[in-house]
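In: My questions are about this predicted structure, shown below with the sequence.
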Amino acid sequence: MGIVHSSVVEAPRDELFAWHARPGAFTRLSPPWQPLRLERESESLESGRAELVLPAGLRWVAQHDASEYDPPHRFVDYSSALPIRLLVPWRHTHIFDVVSENSTRITDRVDTVVPGRFLRSTFVYRHRQLADDIARHQWASTLLPGPLTIAVTGSSGLVGSALSAFLSTGGHRVVRLVRHAPRTPNERRWNTSDPAEDLLDGVDAVIHLAGASIAGRFTDSHRRAIRESRIAPTRRLAELAARCGLKVFVSASAIGYYGPHRGDAILDEQDERGDGFLADVVAEWEEASKVAADAGVRVVHVRTGIVQSPNGGVLRLQRPLFELGLGGRLGTGTQWLSWIDIDDLLDVYHRALVDAELRGAVNAVAPNPVRNEEYTAVLASVLRRPACLPVPDFGPRLLLGEQGARELALADQRVTPRRLLERDHRFRRPDLRAALRHQLGRFGTDEG
């Protein structure tokens, strides 16, 4: 039993082997639908060990075998911790064979008691992620003279953790701006109300993602947390970026800027803001970084749509219900949903870093928004479940309150990524079905 999975990646062997050796590789290759949490990444492909936590507190330790380490041709890891070592013996050989000067055959050979059919989706996912990430970094290398040092706020969140891993595997140095005492050499203490003058020393660019979650009932305290976690901290960080002469300041933003109920109007970056609490907050949030733009820093506001990842956001909430056959449209189901695959969102942030022509507001949404009823039908189809239990309007109102339901669950925004399309930006997964199949590991038999 076990599996042998192979594919050709368009990159030199040395480049691919180096990618696997960098921090973040394990994160980028870990399927998001699996119930695993990485606690410690391996510090070496030769003899290091990665530690993961499974449900029920079980631990999986992937120990690298020094006797099998043969760079850039091969490295090997195996499960070494009890009881997993006895229950699921596992030996994983990673093989890199030259096909040509600029292409390499990657082969994963896993010896285990687990039948290969249960492992196939994992390795289809891993090989796709590797090929797509490498292609994006190769594209960026044509625009950059060398790797960057990038300071990231919100690096432990859904987007921040994935983006930090993507950037570090690409050879960039990621400096995590954290609010606790630094635990690693790549962390710096960030006082949001009074950032230290040396906070950004040696930094080329900032990606600012931090902010309280907008999910929840729009009580006075929740609205205050949303606003206070964004406006003033962004302004102070932008002021520091201006004083330091930073090259790039990329800040998270949201399509909430356009207001919650815009109907069939196709919205791009030139459209005026809408009404509502979130529209007001987003406008102030973007204005807070104006001081950096006025000082000559290239500032980009990434107006993000509904992120598709089973690790967080709407999909994480809906997936269990749909898998139980309890899913259905929200309200009338006619409201537009402007979504984006999480890996496409990482690519937008990446482009914001390296594309000198990109500045100001950028809509980070897929080019094909869908109505809620279509989203519901596609998700149910991908999970092979019915979706026949519609949720009436009073459901979100009961859970989120009137304002929360209006601005979140029942929002109706048909947004297009005009700026990105003008730059000939390539989306990895512009189609909703393809995005959900990739993120949920529901691949067809002809894929791989």
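Out: Looks like it came in fine.

In: CA only for contacts and neighbour counts going forward, please
Out: Noted.

In: could you pull out the helices for the stretch 1-150 of the chain?
Out: Secondary structure of the stretch 1-150 of the chain, counting by DSSP state H, counting those that start in this stretch: helices at 13-21, 25-29, 84-87, 120-141.

In: Pasting the second one now:
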Amino acid sequence: MAQVLSAGGVVRALIMSGHRVSVLSRQSPSDVRRLLTSSVRPVQSLNAINPSVAFDAIINLAGEPVMAKRWSHQRKRLLLDSRVGLTGELVDLIERLENRPDTLISCSAVGYYGHHSASEPQSESSTAGSDFAASLCERWEQAAKRAESLGVRVCIVRTGLVLHQNNGALHEMLPPFRLGLGGPIGSGKQMMSWIHSDDMTRVITFLLNNESLRGAFNATSPNPVSNREFARALGGALRRPAIIPVPTIVLKLLLGESSAMVTHGQAAIPERLQEAGFIWEQPEIKDALRQLLIKPSYF
């Protein structure tokens, strides 16, 4: 169960594999089917699910966008409710189901590691940070782990920057870069943990299909890059210069506390996926961006 925009690739991959998929969304059933496929079963409320209904697995990708607005007290409450609160409701659903699912795959983020050592590689065994984003992720994960006590296999997917051609952070970056006004943020030395959206879908289906895997997994490319390298690769993919820096103070004025997520960053390493034998189709940032931006509509 996931938000429609986040779940599109996963839903289509599952349906193509022969699964029947229910999608929890605040959008109308007709909009869900239009955005995804007529094959899905839209669900608008967890309370509407009959306890006799059986699910083999639940995939939780829901959550309000972290960087969409400044982190006011009200905004932080909304971020917590959309992640920790909803995940708790999903586990409550699992508890009351007559036939509990075998697996819960629940997203988190590499923000779990905080910014106390942002230049150092962070594996799944690294400790949680102490800022709001880290606390949010830690509480989010704890809410999901409660399903383990119900006999459910739980996989936590700590996502990096998911690169998608039609939405998300990459889509927001494109206008200035297309005009030749893009560039590194601040010093450009901060690390970026990223993953191509197709590989993100493949990570989820990989975890779904490998029943021996459980616990936390960094869903990132094995090759994190500096912000300067990312800007250079994006400019190259668009055949535009990418040399105009964005001063850190500007981001702080615009975004407040949340600006630390892009001015500090993390270098998350997908150690457990590598050990499990997962193979990335797009492990290099230059190739990933070129593949994503090959469509004529982006030029």
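Out: Great, that's in hand. Everything numeric in this text was worked out from a predicted model, so none of it was measured.

In: would you list the helices of the stretch 1-150 of the first structure in a markdown table and tack on distance to residue 203 of the first structure and mean neighbour count?
Out: Shown next, in a markdown table, are those (distance: least, C-alpha to C-alpha, whole Å; neighbours: other C-alpha atoms under 10 Å):
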| stretch | distance to residue 203 of the first structure | mean neighbour count |
| --- | --- | --- |
| helix 13-21 | 22 | 18 |
| helix 25-29 | 23 | 19 |
| helix 84-87 | 42 | 12 |
| helix 120-141 | 18 | 18 |
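
In: Can you spell out the matching residue range in the second structure for stretch 419-434 of the first structure?
Out: The alignment of stretch 419-434 of the first structure onto the second structure (TM-score structural alignment) covers residues 272-287.

In: where's residue 435 of the first structure relative to residue 336 of the first structure, distance?
Out: Distance, residue 435 of the first structure to residue 336 of the first structure, using C-alpha to C-alpha, to the nearest Å: 17 Å.

In: do the same with residue 243 of the first structure
Out: Here residue 243 of the first structure is placed at a distance of 42 Å from residue 336 of the first structure (C-alpha to C-alpha).

In: what about residue 157 of the second structure, which SS state?
Out: Secondary structure of residue 157 of the second structure, reduced to three states by DSSP: H, G, I helix; E, B strand; the rest coil: strand.

In: And it, what's its match in the first structure?
Out: Counting by TM-score structural alignment, residue 157 of the second structure lines up with residue 302 in the first structure.

In: What is the neighbour count of that match?
Out: For residue 302 of the first structure, the number of neighbouring residues by other C-alpha atoms under 10 Å comes to 25.

In: contacting residues for it?
Out: For residue 302 of the first structure, the contacting residues are 250, 251, 252, 253, 254, 348, 349, 361, 362, 363, 364, by C-alpha atoms under 8 Å, 6 or more residues apart in numbering.

In: And the strands in the stretch 151-299 of the second structure, which stretches?
Out: In the stretch 151-299 of the second structure, the segments counted as strands under DSSP state E, counting those that start in this stretch are 153-159, 161-163, 191-192, 194-196, 215-219, 225-226, 267-268.

In: Columns distance to residue 54 of the second structure on top of those, output as CSV?
Out: What follows is the strands of the stretch 151-299 of the second structure, written out as CSV (distance: least, C-alpha to C-alpha, whole Å):
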stretch, distance to residue 54 of the second structure
strand 153-159, 16
strand 161-163, 31
strand 191-192, 39
strand 194-196, 32
strand 215-219, 23
strand 225-226, 42
strand 267-268, 35
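
In: highest average neighbour count across those strands?
Out: Highest mean neighbour count among the strands of the stretch 151-299 of the second structure (mean count of other C-alpha atoms under 10 Å): strand 267-268, with a mean of 29.

In: Look up the average distance of that strand to its aligned counterpart in the first structure.
Out: If you overlay the two and look at strand 267-268 of the second structure, the average distance to its match in the first structure is 0.6 Å (mean C-alpha distance after the TM-score superposition for the first structure).
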